[in-house]
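**Q** After the sequence you'll find the predicted model.
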Amino acid sequence: MVGFLLSLLGLFAGFLGALVGVGGGVIVVPILILLFDLNAERAVGTSLLMIVFTALSATFAYVRQKRIDWKVGLVAATTTVPGAVIGGFATKYVPSRFLSIILGVTVFFIAAAMLRRSYRTGKAATVVARGPQARKGVWARRIVDSTGKVFEYDAKIYSGLVFLFLGGLASGFLGIGGGLIVVPIFVAMVGLSIHIAVATSMLTMIFTSIAGVSTHILLGNVLVDYAAPLVVGILIGAQLGARTAKQLRSTGLERVFAVAVLLIGIVLIIRQLMGI
């Protein structure tokens, strides 16, 4: 019965994670603590093992859709990976409540800004200045997906590296995929379309979550008997989420993401302030 419930949890987390690029850990970690009576460290470590498979499954789906910006995703991983390792070891020394509150407040305001911009402009934010306006550190990018849709933008990857490091830090410390921070940075700072941002974040998340879970394995925080049924659900849910994301318009997907993250930020803050 426990295994079945964990599989259902994985299915839901994988669907949401692939749909909006958040990995699903932000749902799984609180539930593992509240309903399955795991301590925070083991919930975080077990969640990260699950997220490895979320990211792998969703990335395979997005490869078929041809919506991954490989250059941006791999460069982003060079900062999220060390962040995840540091975050993993920090679970031994730093109270997670403090960082959870900071993360909750941060993602709340990021999501609110994305939601406001989406309704104000009527379209997802992208950077369209190209050619002569391009400058050092700005990459002119052109991606054609499997349906023939063209995404053109100037990627300002270096402007977001510090914040991407924080995304990796949050991943290793809190057992989330890092997409809560990475996707908004890809959209608002780097200049990716929301569709490309979600797909690319999954590529980055593969490396981030592997680094984080490796650290937690060394610390003895990963429970394979809990992770296995979660992964079964994840592999199905992530495929469904990626396919659903393909059907949504950029505006709709950005709003879905913003609302989801807004609610997650509120839950994180309330949980920590109430001590639950």
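**A** Alright, I've got the coordinates.
**Q** Could you use CA atoms for every contact and neighbour count after this?
**A** Will do.
**Q** now the helices for the stretch 151-276 of the chain?
**A** 161-174, 179-185, 194-218, 224-247, 250-274 (DSSP state H, counting those that start in this stretch).
**Q** List the buried residues in the third one.
**A** Neighbour-count burial for helix 194-218, with 16 or more other C-alpha atoms under 10 Å as criterion, is recorded at 194-217.
**Q** same check, this time on the fourth one
**A** For helix 224-247, burial by neighbour count (16+ other C-alpha under 10 Å) applies to 226-243, 245-246.
**Q** spatially speaking, which residue is in the middle of this protein?
**A** Gly179 (1.8 Å; C-alpha atoms, centre = their mean).
**Q** That residue - nearest residue in space that isn't next to it in sequence?
**A** Val22 (4.2 Å; C-alpha to C-alpha, 6 or more residues apart in numbering).
**Q** need the contact list for the one you found.
**A** 16, 176-180, 183 (C-alpha atoms under 8 Å, 6 or more residues apart in numbering).
**Q** who's in contact with the nearest residue to Glu41 once chain neighbours are set aside?
**A** What sits nearest to Glu41 in space, not counting adjacent residues and going by C-alpha to C-alpha, 6+ apart, is Asn221, at 6.0 Å. Asn221 sits next to 41-46 when contact means C-alpha under 8 Å, 6+ apart.
**Q** Below is an additional structure, to be compared with the one above:
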Amino acid sequence: MDWLYVLMPISGVTVFWPGLVILGVGVGIIGGFFGMGGAWMVTPGLNILGFPMAFAIGTDIAHMAGKSLISTMRHGRFGNVDYRLGMIMLVGTVVGFECGAQMIMWLERLGKVEFIVRWMYVVLLILIAWMVFADVAKKRSKEKEARDKGLDEDKLATGLEWHKTFHKLKIPPMMHFKAAGFTCSVWLPIFISFLTGWLAGILGIGGGLIRMPALIYFIGCPTHIAVGTDLFEVMISGLYGAGTYTFKGRTELVAVVIMLCGAAIGAQIGTVATKYIKGYGIRIAFGIAVIGCCISIIMKLIPRYVAGTKAMMDTCSTVLILGLVGALSLYILVKMIQGAKQEIAMKKGGA
């Protein structure tokens, strides 16, 4: 079965290449659907497949940049991208990303990058999962309260509305974002993008994992606009990140090419699916994905504390991350096909 493995010339590790293809296709679908590069699944996935963490980070950022370009073009056609907001956020993203990348190089010299990055992932994923499901629960509570009072449900209502507090900060200059439909201080998206860029540089992600929720809960974007705008931001920050990690010798280009072949197809499917699955359907699926990814990382940490479990935990975490990518991709594909069939049937009925 040696033909199923390929040597990575820069990192020197031998990798199960069908796993790279599965990650590429699946995360292409998931990334295009959720509005992110998918690095929050690919970086742990590459690490689980055998890449050292620093190489997993650099390789995924390079793969993510090309895939996000395809998805952004598709979302732009649907009117889901607020380009003004995205360009302003670049200011904070680039500065924050470089700070995070320099911190990774420092941790690598100390020999602590694997341990610290994995635990940061666990904490971040738990916080994001809590935020998503708290939002869904509060939204459903509001809908139930409205029904009990005999009132019409507000389809635009959200559960967590932290953005309303931030919009009260009238620090000049103020700017209106037409596609997203709100006005706020320019400093709000710059500050949020700096924090997400810093975390992106440390964790090896384009920022989509944290920026998409930040756009919704802290800045106030509608979900579909957050998806498209985030992908635009992921594309730019990913190109910058790919350059800086390649310069530092931490990008495995062979793996990038293998994953991009599948991701180019998957990104098209995921982007089109957002036309048929809106708002809280996207958020719930996103929350489930975050929990599954968090469990896989915890599995990789267990051998540090329980002797003799490394082989079993490596196998279980690999099966979980690839199974999660496959299951979510299938769900998104099925929903897209169902939505397309309904749209065609309605058009025929109207004709």
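**A** Good, I have the coordinates. Everything numeric here is computed off the predicted structure, so don't read it as measured data.
**Q** Can you give me the TM-score here?
**A** Taking TM-score structural alignment, normalised by the length of structure 1 as the basis, the two superposed chains have a TM-score of 0.84; 265 aligned residues with a C-alpha RMSD of 2.6 Å.
**Q** sorry, back to before: distance to Ser96 of structure 1 added to the helices of the stretch 151-276 of structure 1, as TSV?
**A** Formatted as TSV, the helices of the stretch 151-276 of structure 1 follow (distance: least, C-alpha to C-alpha, whole Å):
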stretch	distance to Ser96 of structure 1
helix 161-174	7
helix 179-185	17
helix 194-218	15
helix 224-247	21
helix 250-274	9
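**Q** Which one, of those helices, ends up nearest to Val128 of structure 1?
**A** Set against Val128 of structure 1 and scored by C-alpha to C-alpha, those come closest in helix 194-218, at 13.8 Å.
**Q** Compute the distance from the centre of the closest one to the centre of its chain.
**A** Distance of helix 194-218 of structure 1 from the chain centroid (C-alpha atoms, centre = their mean, to the nearest Å) equals 7 Å.
**Q** element containing the aligned partner of Phe89 of structure 1 in structure 2, please.
**A** Alignment note: Phe89 of structure 1 maps to Gln102 in structure 2; criterion TM-score structural alignment. For Gln102 of structure 2, the element it lies in under DSSP states H and E is helix 83-110.
**Q** follow-up on the earlier one: please pull up the equivalent of the residue nearest to Gly179 of structure 1 in structure 2.
**A** So, by TM-score structural alignment, Val22 of structure 1 is matched to Met36.
**Q** And for Ala238 of structure 1?
**A** Aligned partner of Ala238 of structure 1 by TM-score structural alignment: Ala267.
**Q** If you drop the residues flanking it in sequence, what lies closest to that match?
**A** Closest to Ala267 of structure 2 by C-alpha to C-alpha, 6+ apart is Gly28, at 4.2 Å.
**Q** list the helices and strands whatever helix or strand that neighbour lives in packs on?
**A** Gly28 of structure 2 is part of helix 17-34, with elements assigned from DSSP H and E. The contact analysis (3 or more C-alpha pairs under 8 Å, 6 or more residues apart in numbering; DSSP states H and E) places helix 17-34 of structure 2 against helix 39-49, helix 53-77, helix 223-247, helix 253-273, helix 279-301, helix 310-350.
**Q** Out of these, which gets nearest to Glu143 of structure 2?
**A** Across the helices and strands packed on helix 17-34 of structure 2, closest to Glu143 of structure 2 is helix 279-301 (C-alpha to C-alpha), at 12.9 Å.
**Q** quick revisit: so which of the helices of the stretch 151-276 of structure 1 comes closest to Gly73 of structure 1?
**A** Evaluated over the helices of the stretch 151-276 of structure 1, closeness to Gly73 of structure 1 peaks at helix 194-218, with 5.1 Å, by C-alpha to C-alpha.
**Q** And Ile284 of structure 2, what's its match in structure 1?
**A** Per TM-score structural alignment, Ile284 of structure 2 is aligned with Arg255.
**Q** from memory Leu23 of structure 2 sits against Val325, does it?
**A** Yes. With contact defined as C-alpha atoms under 8 Å, Leu23 of structure 2 counts as touching Val325 (7.0 Å).
**Q** Now which residue in structure 2 aligns to Phe60 of structure 1?
**A** That one, Phe60 of structure 1, aligns with Met73 by TM-score structural alignment.
**Q** And its match, how close does it get to Val325 of structure 2?
**A** 23 Å (C-alpha to C-alpha, to the nearest Å).
**Q** can you check Phe97 of structure 2 too?
**A** Counting by C-alpha to C-alpha - Phe97 of structure 2 and Val325 of structure 2 are separated by 26 Å.
**Q** Repeat that for Leu188 of structure 2.
**A** Leu188 of structure 2 sits 33 Å away from Val325 of structure 2 when distances are taken as C-alpha to C-alpha.
**Q** ok, now which ones touch the equivalent of Ile206 of structure 1 over in structure 2?
**A** When structure 2 is aligned by TM-score structural alignment, Ile206 of structure 1 is paired with Met235. By C-alpha under 8 Å, 6+ apart, the contact list for Met235 of structure 2 reads 37, 64-69, 72, 206.
**Q** Gly58 of structure 2 too?
**A** 204, 241-242, 245-246, 250-252.
**Q** what's the farthest-apart pair in the contacts of Met235 of structure 2?
**A** Longest span within these, C-alpha to C-alpha: Thr72 and Gly206, 13.5 Å.
**Q** Which one's more surrounded, those two?
**A** Under the criterion of other C-alpha atoms under 10 Å, the comparison of Thr72 of structure 2 against Gly206 puts Gly206 first, with 38 against 28.
**Q** what's the distance between the nearest residue to the more buried one once chain neighbours are set aside and Ile48 of structure 2?
**A** Nearest residue to Gly206 of structure 2, sequence neighbours excluded (C-alpha to C-alpha, 6+ apart): Val234, at 5.0 Å. Distance of Val234 of structure 2 to Ile48 of structure 2, given as C-alpha to C-alpha: 23 Å.
**Q** Repeat that for Ala214 of structure 2.
**A** From Ala214 of structure 2 to Ile48 of structure 2 the distance is 28 Å (C-alpha to C-alpha).
**Q** Can you tell me how far Leu240 of structure 1 is from Ser209 of structure 1?
**A** Remark: distance between Leu240 of structure 1 and Ser209 of structure 1 (C-alpha to C-alpha) = 21 Å.
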